[in-house]
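Visitor: Next comes the sequence, and after it the predicted model I'd like to discuss.
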Amino acid sequence: MKPTKKPPVYTMHRVRKGWLAAGVCAGMVCASLSGAAGGYAYATLHGNQDESTATPAQSVMASPETDLSAVVESCRQSVVEITTETREDNPVFSGYAIEQGAGSGVIVSEDGYIITNHHVISGASSIAVKTTTGQTYEASVVGSDEVSDVAVLKVDAQGLPAARIGTSSNLQVGQTTIAIGNPLGSLGGTVTTGILSALDREIEVDGEPMTLLQTDAAVNPGNSGGGLFDASGSLIGIVNAKTSSEGIEGLGFAIPVDEAMAVAQQLMNDGAVTNRAAMHVSLVDDSRQGAAGVYIAQIVENGAADQAGLRVMDRIVSIDKEAVDSAADVKKIVRSHQAGDTLTMEIERDGSRQTVELVLGSSQN
């Protein structure tokens, strides 16, 4: 009998730096209750647009003898360290706990807009940004999108060194990559290099299907939200994940810059992504039911699924004649459409199958 292969696990990488327990009586840090958590979180903007017309083949390609110091010195100034604090009530000790986290970000405008990952700042009660000059700023969240794992922060500053925004539309496998970030939450400005290993790797990260750039540049916890640059110093991606499979290295991933900046622009304009297609349901993968597959767990009242007549515990068998076996399969199909598109769905309800027409709504409603 052949051994069962376990699928690779891809994780997002915000560093959780530890817990500080604070008593409600005086607000003092209680040293006897503090300690390291020792875990990792599973885990047209105003920027300088790259106007170069050079094709990837014409770009500088690094070899072991290539000196990238000038390029690195230019682009690393746009990468910042991000530290977060998240307050959580702790009824056991009649107080609250403060979890400290860390990640990275990239300055995309001289007046203080910074792009990072949603999972880096999700749930944070306070966010601080530190530049390569050592200046620290308090940051506010302009908008954050869990689906794309993109967030935009704002600091009160002028004249910041914004990254030169490149494009991910004409990249080629084998191009030099430069990853810059804050690994382990304490090594800000760390630079690693590699190549583009793949351009459109479809993987599932913490239950969300994503299409990402793949690189063999070293990526570690704390790199999340940092920049992936090409050999000319243009930003081509936002680092967000790596494989956590034991013994596997050299598999890092980044959100293509075209997608990341498109989301960031919407977050700046509207505070949220407003044009993403949505079924307005919560889905769950369940093998304990009569038939294994993906089931509807919740339905938003008056949303797309509700108006189509779907019910909780309906099993989705196929969409547009394409079989689906998991929530990730459904999400992938929905994301390939726009709000207003009609899906033909085959569902199973009470042991019988039926066809349902569903008009997709938008994420805004």
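Guide: Received it, and whenever you're ready, just let me know what you need.
Visitor: contacts, neighbours, all on C-alpha from now
Guide: Will do.
Visitor: Could you point out the longest strand of this structure?
Guide: strand 190-205 (DSSP state E).
Visitor: Buried ones in it, by neighbour count?
Guide: If you call a residue buried by 16 or more other C-alpha atoms under 10 Å, then strand 190-205 has these buried ones: 191, 192, 193, 194, 195, 196, 197, 198, 199, 203, 205.
Visitor: quick one, what contacts the residue lying closest to the fourth one once chain neighbours are set aside?
Guide: In other words, residue 194. Nearest in space to residue 194, with sequence neighbours left out and distances taken as C-alpha to C-alpha, 6 or more residues apart in numbering, is residue 217 at 4.2 Å. Under the criterion of C-alpha atoms under 8 Å, 6 or more residues apart in numbering, the contact list for residue 217 reads 177, 178, 179, 192, 193, 194, 195, 250, 251, 252.
Visitor: if you set the cut-off to 7 Å instead, what comes out?
Guide: 177, 179, 192, 193, 194, 195, 250, 252 (C-alpha atoms under 7 Å, 6 or more residues apart in numbering).
Visitor: State the distance from the last one to residue 239.
Guide: Shown here: residue 252 relative to residue 239, a distance of 8 Å by C-alpha to C-alpha, to the nearest Å.
Visitor: These two: which is more packed in?
Guide: residue 239 (34 against 23; other C-alpha atoms under 10 Å).
Visitor: Go ahead and list the helix or strand containing the nearest residue to the more buried one once chain neighbours are set aside.
Guide: Leaving aside its sequence neighbours, residue 239 sits nearest to residue 254 (C-alpha to C-alpha, 6+ apart; 4.0 Å). Using DSSP states H and E, residue 254 falls within strand 252-256.
Visitor: So which of the buried residues of strand 190-205 is the closest to residue 185?
Guide: residue 191 (14.0 Å; C-alpha to C-alpha).
Visitor: take a look at this one as well, against the first:
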Amino acid sequence: MKRSLTYSLLVLLLLAAIPVLADVEEQRIQAVERASKWVVSIRTHRPGKSEPGIGSGVVLRSDGYILTNAHVVKGAKVVKVHLKNGKSYTAKVWKMAADQDLALLKIEASGLPVARIGNSDKVRLGQTVIAIGDPLGFTGTVTVGTVGGLNRNVETRGIKYRNLIQTDAAINPGSSGGALVNLQGEVIGINALVYTGPSSGYDKAQGLGFAIPINSAIQLARQLVTSQPKNPTSSKPWLGLAGENLTPQKAQDFGIKARIGVLVTSVTSASPAAQGGIQVGDAITAIDGTTVRTVPEMLRILAGHRPGDSIRLTVWRGENRLTLPVTLDQQSQ
């Protein structure tokens, strides 16, 4: 009889817990749906790199101000922001605070969904948190974990991070700049890094993700918004390729009929050059009919154009002469 009563009580307790668990799961789902609207994908294009860098960002204002990590955009020639609605923009790097690993981007947009800002001072150990971002390029990935530590100090990549939020919610390359949110769908941190320990003396650690508390990030972001942009008048065009002066020997090696021009040595993915059909090994010999003999000549001609201009490149591919139309994009910094 006693055992039967104990069993009945356990069943009742389990049944009572089911609605609570269901409520928590629904709360988590709603938080993700709410927060995903204002987490953006970032792709960066750097000279000499054929594939873009990957990162994430958080929309702070409806008129196009976006917060991300400085290391996401550092050294990038062009920064592309992709919204959840499918629209893409070339962003300007408005300001960077490299010592705090934060950067403010600006896109020409309006009516954007804006992040709900939480209070990182109220974050507690053991609290459930959700990381949203683009780890390894998997857009809009959601991972769930707990807060495992507060006020953590970490030094890595030459940056001294202070007062970080530690979490075991999975953070990977590409997650940087994304949001760490609570179950109310409020951002409480900017995902910054996963720490695997010192370079020597330890086996590689796992599950140590860190986020910059949103209170300090927002305070800095307000200062960056009101300051002058890094390049207030920057409107330099971007073609998205690297090259070298074509020599008779190079022409012979690539089987190119032309003897002067610019030999393309790399093409950035998704760049105007890539979209226009330019390939490694092509030789550019003219832009809009103006002869191109050297790299400095090509850069000088391009400097006379503006982002959005359409140009026609005369290209030799082996023994074939091509004319390829290309629309120039804008450099971000």
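Guide: Ah, there it is. Note that the structure is a prediction, hence the values are computed from the model and not measured.
Visitor: hmm, back to that, aligned counterpart of the residue nearest to residue 239 of structure 1 in structure 2, please.
Guide: Correspondence of residue 254 of structure 1 to structure 2, assessed by TM-score structural alignment: residue 211.
Visitor: these two touch, right, its match and residue 188?
Guide: No - under the criterion of C-alpha atoms under 7 Å, residue 211 of structure 2 is not in contact with residue 188, lying 8.6 Å apart.
Visitor: Give the helix, strand or coil label for residue 71 of structure 1.
Guide: helix (DSSP: H, G, I helix; E, B strand; the rest coil).
Visitor: how many neighbours does the aligned partner of it in structure 2 have?
Guide: In structure 2, the residue paired with residue 71 of structure 1 is residue 31, using TM-score structural alignment. Other residues within reach of residue 31 of structure 2, judged by other C-alpha under 10 Å, total 18.
Visitor: wait, what's in contact with residue 31 of structure 2?
Guide: 183, 184, 185.
Visitor: contacting residues for the residue nearest to the spatial centre of structure 2?
Guide: Taking C-alpha atoms, centre = their mean, the centroid of structure 2 lies closest to residue 55, which sits 2.4 Å from it. Shown in contact with residue 55 of structure 2 (C-alpha under 7 Å, 6+ apart): 41, 42, 43, 72, 134, 174, 175, 176, 177.
Visitor: how many other residues sit next to residue 111 of structure 2?
Guide: Neighbours of residue 111 of structure 2 (other C-alpha under 10 Å): 9.
Visitor: hang on, it packs against residue 63?
Guide: Yes - counting by C-alpha under 7 Å, residue 111 of structure 2 does reach residue 63; the two are 6.4 Å apart.
Visitor: Alignment lookup: residue 265 of structure 1 to structure 2.
Guide: Under the alignment (TM-score structural alignment), residue 265 of structure 1 maps onto residue 222.
Visitor: Would you mind measuring from that match to residue 120 of structure 2?
Guide: From residue 222 of structure 2 to residue 120 of structure 2 the distance is 16 Å (C-alpha to C-alpha).
Visitor: still on that earlier bit, now do the strand holding residue 254 of structure 1 against strand 190-205, angle only.
Guide: On the basis of axes from the mean of the first three to the mean of the last three C-alpha atoms, to 10 degrees, strand 252-256 of structure 1 is oriented at 80 degrees to strand 190-205.
Visitor: In structure 1, mark out all the helices, start to finish.
Guide: Here structure 1 has its helices, by DSSP state H, at 69-76, 118-121, 257-270, 304-307, 327-335.
Visitor: Switch those over to JSON lines; also include distance to residue 16 of structure 1.
Guide: Output for the helices of structure 1, formatted as JSON lines (distance: least, C-alpha to C-alpha, whole Å):
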{"stretch": "helix 69-76", "distance to residue 16 of structure 1": "23"}
{"stretch": "helix 118-121", "distance to residue 16 of structure 1": "10"}
{"stretch": "helix 257-270", "distance to residue 16 of structure 1": "24"}
{"stretch": "helix 304-307", "distance to residue 16 of structure 1": "38"}
{"stretch": "helix 327-335", "distance to residue 16 of structure 1": "27"}
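Visitor: any idea which of those is most buried?
Guide: helix 118-121 (a mean of 26; mean count of other C-alpha atoms under 10 Å).
Visitor: what does that one contact?
Guide: Contacts for helix 118-121 of structure 1 (C-alpha under 7 Å, 6+ apart): 14, 43, 84, 103, 144, 145, 146, 149, 150, 151, 224.
Visitor: Would you format the buried residues of strand 190-205 of structure 1 as TSV with distance to residue 127 of structure 1 included?
Guide: As requested, the buried residues of strand 190-205 of structure 1 are arranged in TSV below (distance: C-alpha to C-alpha, whole Å):
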residue	distance to residue 127 of structure 1
191	23
192	26
193	28
194	30
195	32
196	31
197	33
198	33
199	32
203	29
205	24
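Visitor: how far away is the residue mapped onto residue 66 of structure 2 from structure 1 from residue 218 of structure 1?
Guide: Taking TM-score structural alignment, residue 66 of structure 2 has residue 114 as its aligned residue in structure 1. Distance, residue 114 of structure 1 to residue 218 of structure 1, by C-alpha to C-alpha: 23 Å.
Visitor: between those two, which one's more packed in?
Guide: residue 114 (29 against 19).
Visitor: The more buried one: what's its closest spatial neighbour, skipping adjacent residues?
Guide: Per C-alpha to C-alpha, 6+ apart, closest to residue 114 of structure 1 is residue 107, 4.4 Å.
Visitor: For that neighbour, give me its contacts.
Guide: If you count contacts by C-alpha under 7 Å, 6+ apart, then residue 107 of structure 1 has 78, 79, 113, 114, 115, 161, 162, 163 around it.
Visitor: Narrow those residues to those in strands?
Guide: Reading strands off these with DSSP E, I get 79, 113, 114, 115.
Visitor: What range does the helix or strand containing residue 324 of structure 2 cover in structure 1?
Guide: Element membership for residue 324 of structure 2, per DSSP H and E: strand 320-327. Across structure 1, nothing matches strand 320-327 of structure 2 (TM-score structural alignment).
Visitor: Ok, stretch 77-85 of structure 2 next?
Guide: Using TM-score structural alignment, the match for stretch 77-85 of structure 2 in structure 1 runs over residues 125-133.
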